[in-house]
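>>> no sequence on this one, just coordinates:
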């Protein structure tokens, strides 16, 4: 877990609100990885492409 990433406890509180893959779409990235990436961009002010 990187600095500023969600803790396990925070992740467990968020998990019920996230969708589950239905198997028909392509492979999904980990929700946790995506959310940690978004939080990193928000914290650092990195420009969105």
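The structure has been received and is ready for your questions. Given the structure is predicted, the values throughout are model-derived calculations rather than measurements. Numbering: from 1, shown residues only.

>>> please make it C-alpha for all contacts and neighbour counts, starting now.
Will do.

>>> find the residue at the geometric middle of the protein.
Nearest to the mean C-alpha position of the chain, by Cα atoms, centre = their mean, lies residue 35 at 2.0 Å.

>>> before we move on, which element is it in?
Here residue 35 is covered by helix 31-44, with elements defined by DSSP states H and E.

>>> next up, a second structure to put side by side with the first:
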């Protein structure tokens, strides 16, 4: 685990808020790899680097970008923010 990656406690909260990805005829990352994808998204947002510069230890930059975009369009990040705000209150 790298600095800035999700802790076990953070992941336990977050994993149930993420949508279940449909299997895409065997392509793409399996849903159980969402933790690495979320860590890649967080890395990119922290650093402000281009998507293509996300370290490969988090997965394919393209997968990370597409999952981020799909979850953004679906309002997943709003649900995450509201839920985390309620937990912290």
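Done, it's in. The shown structure was predicted, so the numbers you read here are calculated from the model rather than taken from an experiment.

>>> the residue nearest to the centre of the first structure corresponds to which position in the second structure?
Using TM-score structural alignment, the partner of residue 35 of the first structure in the second structure is residue 38.

>>> so who does the nearest residue to residue 18 of the second structure once chain neighbours are set aside touch?
Here the nearest residue to residue 18 of the second structure in space, its sequence neighbours aside, is residue 76; by Cα to Cα, 6 or more residues apart in numbering that works out to 6.8 Å. Listed by Cα atoms under 8 Å, 6 or more residues apart in numbering, the contact partners of residue 76 of the second structure are 17, 18, 19.

>>> ok, now residue 67 of the second structure?
Neighbours of residue 67 of the second structure in contact, by Cα under 8 Å, 6+ apart: residue 37.

>>> where does it fall, secondary structure wise?
Here residue 67 of the second structure is assigned to helix 61-73, by DSSP H and E.
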